[in-house]
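Student: let me see the structure of the following:
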Amino acid sequence: MGQQQQQKGEEEAEGRSLLPTSTAGAGATSSSPATAGRRRLRTAALVGAWYASNIGVLLLNKYLLSVYGFRFPVFLTACHMSACAVFSYVFSISSSSSRTPAAMVSRGQAARVALLGAVFCGSVVAGNVSLRHIPVSFNQAVGATTPFFTAVVAYAVAKRREAKATYAALVPVVAGVVIATGGEPSFHLFGFVMCVGATAGRALKTVLQGILLSSEEEKLNSMDLLRYMAPVAVVLLVPATLVMEPNAVGAAVALAQEDPSFLWMLLFNSSLAYLVNLTNFLVTKHTSPLTLQVLGNAKGAVAVVVSILIFRNPVTVVGMLGYGVTIAGVVLYGEAKKRSK
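Tutor: As a prediction, the model looks like this:
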């Protein structure tokens, strides 16, 4: 739910049930070198899984929608959300936690979660639509402007102001995308608009999430939120698929009969969509906000390089320069936010 993180305090409070806490042996302390080494290895493994799942689902989306010829992004998103709903439910009933969805969610909170689900659903569909028309590298360059849209939406919706230095750091974020757009040989206007819409949608979801779920009694971590939002997304996406892509199911069945590997790719791709959210949650729990930001920037750069190597899409020096300027702006934005706090 590829995805903005919630407040770290929320995730730490809930995340302890997801991974067993290492216990010290006889005579060992929590600060022993062995314990610290295991902690570092666990964090490294989580980061590796986070990178692999994020980049994997992105590349598989591009392959299925653009290269393989399965041009049904709404149906593909419905498959992703269905997998998230199923895995979230299975995980919740197998968890040691005694809470149940009915006991935790009030009617008012359910309505707010439904609103978030609709916004989230629209952003994911727009992102998948964009992958039909533009390269993954350009998609990631536009997606890196999320801080800009978050700041704009936060001011428009919640009247939340940032420091002047923070707004100044957003200039290279936008300038980099302008440069990258001018140097993108595979530029497609509709795909670009959809990608911008997806990025703005993710920003809107982040802001609304902070506003609508800010009550101490109703706080949800990202995995609990996914458990409730995924079914909402499925309810919205199934009729949308029937109306907008009436041939999607028939095409999927025909492709599966012709090439059984298509079905396995679709199932694997949908499962990765849930793994993206799970690993994002766990990495957030086990790292600091600054480390998470650095890892996120590096993840985008890795995705760009891997996509270029796999899909061989043409790139220019101007385009890569623009992407570099955007990433530099994102780093400056993070530093400005940290100092303003």
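
Student: drop to CA atoms for contacts and neighbour counts, all remaining ones
Tutor: OK.

Student: so what's the closest residue in space to T316 that isn't next to it in sequence up against?
Tutor: Leaving aside its chain neighbours, T316 sits nearest to G183 (6.2 Å; criterion: Cα to Cα, 6 or more residues apart in numbering). G183 sits next to T316, V317, V318, G319 when contact means Cα atoms under 8 Å, 6 or more residues apart in numbering.

Student: second chain to compare with the first, below:
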Amino acid sequence: MLGVASLRPAAGIGACRRSAAASRPARLPVRPQQRLDGTGLQLRSQPAPCSRRPLGLGLSRSSEQPGLARATPQQGAAVVAAAAEEPKEEGGTGRTLTLGLLFGLWYLFNIQFNIYNKQVLKAFPYPITITALQFAIGSLLASAMWLLGLHKKPEGNVVENAATLSPLAAVHTLGNMLTNISLGAVAVSFTHTIKALEPMFSVLLSALFLGEKPTLPVVAALVPIIGGVVLASTSELSFTWKGFLSAMGSNLTFQSRNVLSKKFMTKGKGSMDSINTFSVITIVSFLLLTPVALLTEGLVFTPEAMAAMGIAEPLLVMKRAFLAGICFHAYQQVSYMILQRVSPVTHSIGNSVKRVVVIASSILVFRNPVTQQNLIGTAIALAGVFAYSQVKRIKPKTKAA
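Tutor: Below you'll find the predicted structure:
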């Protein structure tokens, strides 16, 4: 604690001032006050040896009275450190609000994407073309972000960056294409129930290619996930093998992408942060998938082709397809922004909650008939995903012990 000095006038102080004034030919100028940045602490020089002036924060200084409090450099440093804590609290609040906003946008864009995408795929059953269109819109948005200076452009050679990320882009392309095939074949809720099996594929691929052996709690957490998906699948009214196998394939490819990212990605290389990495992957995915879409499905995304198919409102379908493409890029971009700010485990938990929200919203919007067994199986699977996230969070503490 810093002492508060007494300011009681001492006896004979007037005589002391008169004698000091008589002994000097002229009044010495007082040096300007010094201020320590970030605090209210003020240190002033003394115009006379027997004067006593108050310091900021209730501190006093005197060369005559040894009992008076003195501001030492250590005390000044303590005050500066205490004052520096205040912006951190504000920054913490700002960070929490920013994260809350990002999570809200992540969920909102994902819900809108699934709704618009399902509406389009029901009327326009060409999932490869739709996926290529979504990559095209994402490529335009990423290029606009760089041109407008909203984010720093990637450094280094463009071709080299694209070649480095091409393995990730290939599995990213395949995973999104298979997801759209599943969404076009079965209900949105069922596709996301199947995609709850992602942790199982993550454990298997990590064990095979990275040599990471799962712990017993991790394996135990996979049991309700697998059991819940099986229970939900056997009672799914919209079940088709096409929708089921394509959703399983998307799980395999997306988790392969995560494993590849650990083996091929180099961190801290110039400005290739997660946002630029995702943007480059999106552009490469568009270049990879567009020729495949034209060869397999043809040039079908035109008003004339849609009218020939018997689609009553081609322009409405095209509008929803563009909106789905914008939401597709936006929710994945926000997901990468969140991943920059939180740990992978926190991101995984947020993704689990997001899946619950998407399943519930799709059932409400499309009013798909669901059985009680289907709901119970989905709930068990999602509870298992949450348990898996919790187990992964405490895994480092177990290792440290």
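
Student: got a TM-score for the pair?
Tutor: After superposition, the two chains reach a TM-score (TM-score structural alignment, normalised by the length of structure 1) of 0.83; 311 aligned residues with a Cα RMSD of 2.6 Å.

Student: rewinding a little: translate the residue nearest to T316 of structure 1 into the numbering of structure 2.
Tutor: Taking TM-score structural alignment, G183 of structure 1 has S235 as its aligned residue in structure 2.

Student: quick revisit: which of the contacts of G183 of structure 1 lies closest to A240 of structure 1?
Tutor: G319 (35.1 Å; Cα to Cα).

Student: what about the equivalent of that closest one over in structure 2, how many neighbours?
Tutor: Residue correspondence to structure 2 (TM-score structural alignment): G319 of structure 1 is matched to N374. N374 of structure 2 has 23 neighbouring residues, counting by other Cα atoms under 10 Å.

Student: my read is N374 of structure 2 is in a helix, agree?
Tutor: Yes - per DSSP: H, G, I helix; E, B strand; the rest coil, N374 of structure 2 lies within a helix segment.

Student: is it in contact with S233, as I believe?
Tutor: Yes - if you go by Cα atoms under 8 Å, N374 of structure 2 and S233 touch, sitting 7.1 Å apart.

Student: quick revisit: quick one: the residue nearest to T316 of structure 1 and V318 of structure 1, what's the gap?
Tutor: According to Cα to Cα, to the nearest Å, G183 of structure 1 and V318 of structure 1 sit 5 Å apart.

Student: distance of the residue nearest to P125 of structure 2 when sequence neighbours are not counted from N258 of structure 2?
Tutor: What sits nearest to P125 of structure 2 in space, not counting adjacent residues and going by Cα to Cα, 6+ apart, is G184, at 6.7 Å. In this view, G184 of structure 2 and N258 of structure 2 are 25 Å apart by Cα to Cα.

Student: spatially central residue in structure 2, please.
Tutor: By Cα atoms, centre = their mean, structure 2 has its centre lying nearest to I338, at 0.4 Å.

Student: returning to that earlier point: contact partners for the match of G319 of structure 1?
Tutor: By Cα under 8 Å, 6+ apart, N374 of structure 2 lies in contact with L231, A232, S233, T234, S235, E236.

Student: how close does the fifth one get to V229 of structure 2?
Tutor: Taking Cα to Cα as the measure, S235 of structure 2 and V229 of structure 2 are separated by 10 Å.

Student: go on, the last one?
Tutor: Using Cα to Cα, E236 of structure 2 is found at 10 Å from V229 of structure 2.

Student: looking at those two, which has the bigger crowd around it?
Tutor: Per other Cα under 10 Å, whichever of E236 of structure 2 and V229 has more neighbours is V229, with 24 against 20.

Student: what residues are up against the more buried one?
Tutor: Shown in contact with V229 of structure 2 (Cα under 8 Å, 6+ apart): T193, I194, A196, L197, G377, T378, A381.

Student: for those, work out which two are farthest apart.
Tutor: L197 and G377 (12.6 Å).

Student: any idea how far L266 of structure 1 is from V276 of structure 1?
Tutor: Separation of V276 of structure 1 from L266 of structure 1 (Cα to Cα) stands at 15 Å.

Student: okay, those two: which has more neighbours?
Tutor: Taking neighbours as other Cα under 10 Å, V276 of structure 1 and L266 compare with V276 leading, 23 against 19.

Student: these two touch, right, that one and L58?
Tutor: No - judged on Cα under 8 Å, V276 of structure 1 makes no contact with L58 at a distance of 10.2 Å.

Student: mean offset of the helix or strand V207 of structure 1 falls within relative to structure 2 (after superposition)
Tutor: Assigned by DSSP states H and E, V207 of structure 1 belongs to helix 189-212. Taken against structure 2, helix 189-212 of structure 1 registers an average deviation of 0.7 Å after superposition, with mean Cα distance after the TM-score superposition for structure 1.

Student: next, the buried residues of that helix.
Tutor: By 16 or more other Cα atoms under 10 Å, the buried positions in helix 189-212 of structure 1 come out as 191-210, 212.

Student: stretch 294-304 of structure 1 now?
Tutor: Residues of stretch 294-304 of structure 1 classed as buried: L295, G296, N297, K299, G300, A301, A303, V304 (neighbour count, 16+ other Cα under 10 Å).

Student: kindly report the same for stretch 321-338 of structure 2.
Tutor: For stretch 321-338 of structure 2, burial by neighbour count (16+ other Cα under 10 Å) applies to 321-338.

Student: start and end residues in structure 1 for it, please.
Tutor: Under TM-score structural alignment, the match for stretch 321-338 of structure 2 is residues 266-283.

Student: which other residues reach the matching stretch?
Tutor: With contacts defined as Cα under 8 Å, 6+ apart, stretch 266-283 of structure 1 is touched by 1-3, 5, 11, 15, 43, 46-47, 49-50, 53-54, 56-57, 60-61, 79-84, 87, 222-223, 292.

Student: please apply the same query to stretch 284-292 of structure 2.
Tutor: With Cα under 8 Å, 6+ apart as the test, stretch 284-292 of structure 2 has contacts from 128-129, 132-133, 135-136, 139, 162, 166, 169-170, 172-173.

Student: strands of structure 1, start to end?
Tutor: Here structure 1 has no strands by DSSP state E.

Student: all helices of the stretch 51-200 of structure 1, in order?
Tutor: 73-94, 101-104, 107-131, 136-143, 146-158, 164-182, 189-212 (DSSP state H, counting those that start in this stretch).

Student: most tightly surrounded among the ones you listed?
Tutor: Most buried of these by mean neighbour count (mean count of other Cα atoms under 10 Å) is helix 136-143; its value is a mean of 24.

Student: which residues in structure 2 does it align to?
Tutor: Taking TM-score structural alignment, helix 136-143 of structure 1 hits residues 188-195 over in structure 2.

Student: give me the contacts around that stretch.
Tutor: Contacts of stretch 188-195 of structure 2 (Cα under 8 Å, 6+ apart): 114, 118, 179, 182-183, 229, 232-233, 236, 238-239, 243-244, 247-248, 250-251, 355, 358-360, 362-363, 378, 381-382.
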